[in-house]
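K.L.:
Structure for this input, please:
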Amino acid sequence: MYSKFVTWRKSARSSGGDNCVEVSFAADGSVGVRDSKNRDGAILVFTPAEWNAFTGGVRDGEFDR
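P.N.:
Predicted structure coming up:
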């Protein structure tokens, strides 16, 4: 199941460190998110609708303190 996530990327703002999350977009539209410190660990998998709702919330300031 997780082999569908091939290319991982993280924010350019991460300064090349390993204290980030990485994101991968699969051909079927699903989105994988993993901890850059533990690349062999768990992967959270989101549907395109879930990912769009999350990124929309980030853009709209929904998660600002």
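
K.L.:
Only C-alpha atoms from now on, for both contacts and neighbour counts.
P.N.:
OK.

K.L.:
those helices in this protein, which residues are they?
P.N.:
48-59 (DSSP state H).

K.L.:
And the strands in it?
P.N.:
21-25, 31-35, 44-46 (DSSP state E).

K.L.:
can you put those in CSV and add distance to residue 11 and mean neighbour count?
P.N.:
Below are those laid out as CSV (distance: least, CA to CA, whole Å; neighbours: other CA atoms under 10 Å):
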stretch, distance to residue 11, mean neighbour count
strand 21-25, 8, 19
strand 31-35, 12, 20
strand 44-46, 17, 15
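
K.L.:
The structure of the following sequence is requested for comparison with the preceding one:
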Amino acid sequence: MAETAEEIKARKERERDELYALDISGVEWHSAPGTEEHEERVEIAYLPAGAVAMRSSLDPGTVLRYTEAEWRAFVLGARDGEFDLEPAPHNGGLAAQ
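P.N.:
Presented below is the predicted three-dimensional model:
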């Protein structure tokens, strides 16, 4: 039997609550190869059940957490170019250029 929209919402809220209740004080944070400790970078940590935590090296106290399904969807979308930056008219181009 398929879940109703309300059941899916309740399950997702429960998953989120469980994920944020995890003690991650001892996790190992990883960043892209070639980045230096003093550089601004995105760091990730692998959590139980395939979940992932993500933070900025400049703000290590703010941590986002993703279920395995959310992380997989994000990574596949990034690989597919869904998050590629478009030139912004107000600054004449990409922020990274």
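
K.L.:
ok, back up a step: save the strands of structure 1 as a markdown table, and put in distance to residue 54 of structure 1 too.
P.N.:
Shown next, in a markdown table, are the strands of structure 1 (distance: least, CA to CA, whole Å):
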| stretch | distance to residue 54 of structure 1 |
| --- | --- |
| strand 21-25 | 13 |
| strand 31-35 | 11 |
| strand 44-46 | 10 |
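
K.L.:
What lines up with residue 55 of structure 1 in structure 2?
P.N.:
Aligned by TM-score structural alignment, residue 55 of structure 1 pairs with residue 75 of structure 2.

K.L.:
Neighbours of residue 60 of structure 2, how many?
P.N.:
11 (other CA atoms under 10 Å).

K.L.:
Which one, of the strands of structure 1, ends up nearest to residue 5 of structure 1?
P.N.:
Nearest to residue 5 of structure 1, of all the strands of structure 1, is strand 21-25, at 5.7 Å by CA to CA.
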